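A.B. asks: sequence and predicted model, in that order:
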Amino acid sequence: MILDIPLKVSVELGRTKMLVNDLLQLGQGSVIELDKIAGEPMEILINDKLVAMGEVVVVNEKFGVRLTDVVSQFGLGDVSGAEKAS
């Protein structure tokens, strides 16, 4: 059944560009500065396609993401489980 197909879900914290020389200097304890501001919404991607924005939360001592905004045209139909009226 199509609803049983596994999808890759990822959350992007941010991006940066680095020179190879700087990359080679990284070691334990190094910090990589990203382009996002702390507290800024994170991008939620399904199979590398933006589908929502969210904020980091803690769930049972693990990281999670609370959806704050869902992109309506992500091509998967209604993923909430509710049927759309025709």
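C.D. replies: Nice, thanks for sending it over.

A.B. asks: going forward, measure contacts and count neighbours with C-alpha atoms only.
C.D. replies: Noted.

A.B. asks: and after the strand ranked longest in the chain, which helix or strand comes next?
C.D. replies: Taking DSSP state E as the criterion, the chain has its longest strand at strand 49-59. Once strand 49-59 ends, the next helix or strand along the chain (criterion: DSSP states H and E) is strand 62-70.

A.B. asks: contact partners of that next one?
C.D. replies: If you take Cα atoms under 8 Å, 6 or more residues apart in numbering as the criterion, strand 62-70 is touched by 41, 51-58.

A.B. asks: switch to 6 Å and redo it
C.D. replies: By Cα atoms under 6 Å, 6 or more residues apart in numbering, the surrounding residues in contact with strand 62-70 are 52-58.

A.B. asks: and the longest strand of the chain, what other elements does it pack with?
C.D. replies: Counting contacts by 3 or more Cα pairs under 6 Å, 6 or more residues apart in numbering; DSSP states H and E, strand 49-59 is packed against strand 42-46, strand 62-70.

A.B. asks: presented hereafter is structure B, for comparison with structure A:
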Amino acid sequence: MDNTSLTSPGDELSVEQLLDAATDTAPAAALPAEAPPRNLMRLMRKIPVTLTLEVGSADVSLHELMNIAKDSVIELDTLAGEPLTIKVNGIAIGRAEVVAAGENYGLKVVEISDIHLDSLTA
């Protein structure tokens, strides 16, 4: 497998490419002496994740859920003006405020935790 295609900036890896790179069992003797070791962290930088900003949540009964209509207001567990929770793949990693970013919403990070890959896996 040609590893140069895995390290080009901007490329995205398929699951198959990542697994091939991580499980390549070619004997060390077959590799040239000057071949650098694979940098797993460099490969992992290309794995897409989902970043979300959670406004809050509310526990409602099925009865209440069935009665929600167009102008219903549901109180959430987050205070107005309080920073919101930043999540990566459903795991909280920090807090942020909502800002305008051009014509879209954006987030301004106000608190971020150390991000460890072990904490982002289920």
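C.D. replies: Arrived safely. Just so it is clear, the structure is predicted and the values come from calculations on it, not from any experiment.

A.B. asks: now the TM-score, please.
C.D. replies: Here the TM-score for the pair of chains, by TM-score structural alignment, normalised by the length of the first structure, is 0.80; 75 aligned residues with a Cα RMSD of 1.1 Å.

A.B. asks: next, the buried residues of the longest strand of the first structure.
C.D. replies: Buried residues in strand 49-59 of the first structure, defined by neighbour count with 16 or more other Cα atoms under 10 Å: 50-56.

A.B. asks: what's the answer for stretch 65-84 of the second structure, then?
C.D. replies: Neighbour counts using 16+ other Cα under 10 Å place 83-84 of stretch 65-84 of the second structure among the buried residues.

A.B. asks: counterpart of that stretch in the first structure, which residues?
C.D. replies: Using TM-score structural alignment, stretch 65-84 of the second structure lines up with residues 23-42 of the first structure.

A.B. asks: quick one: end-to-end distance for that stretch.
C.D. replies: Terminal residues of stretch 23-42 of the first structure lie 24 Å apart, using Cα to Cα, to the nearest Å.

A.B. asks: what residues does that stretch touch?
C.D. replies: 12-16, 53-55.

A.B. asks: try it again with 10 Å
C.D. replies: Outside stretch 23-42 of the first structure, the residues that touch it by Cα atoms under 10 Å, 6 or more residues apart in numbering are 11-18, 52-56, 65-69.

A.B. asks: do the same with stretch 44-53 of the first structure
C.D. replies: So stretch 44-53 of the first structure is contacted by 6-13, 40-43, 54-55, 65-76 (Cα under 10 Å, 6+ apart).

A.B. asks: off-centre distance for it?
C.D. replies: Centroid separation for stretch 44-53 of the first structure versus its chain: 6 Å, with Cα atoms, centre = their mean, to the nearest Å.

A.B. asks: check which helix or strand covers the residue positioned nearest the centre of the first structure.
C.D. replies: By Cα atoms, centre = their mean, the mean C-alpha position of the first structure lies nearest to Val11, the distance being 1.8 Å. For Val11 of the first structure, the enclosing helix or strand under DSSP H and E is strand 9-12.

A.B. asks: state the span of the second structure onto which that strand is aligned.
C.D. replies: Strand 9-12 of the first structure corresponds to residues 51-54 in the second structure, going by TM-score structural alignment.
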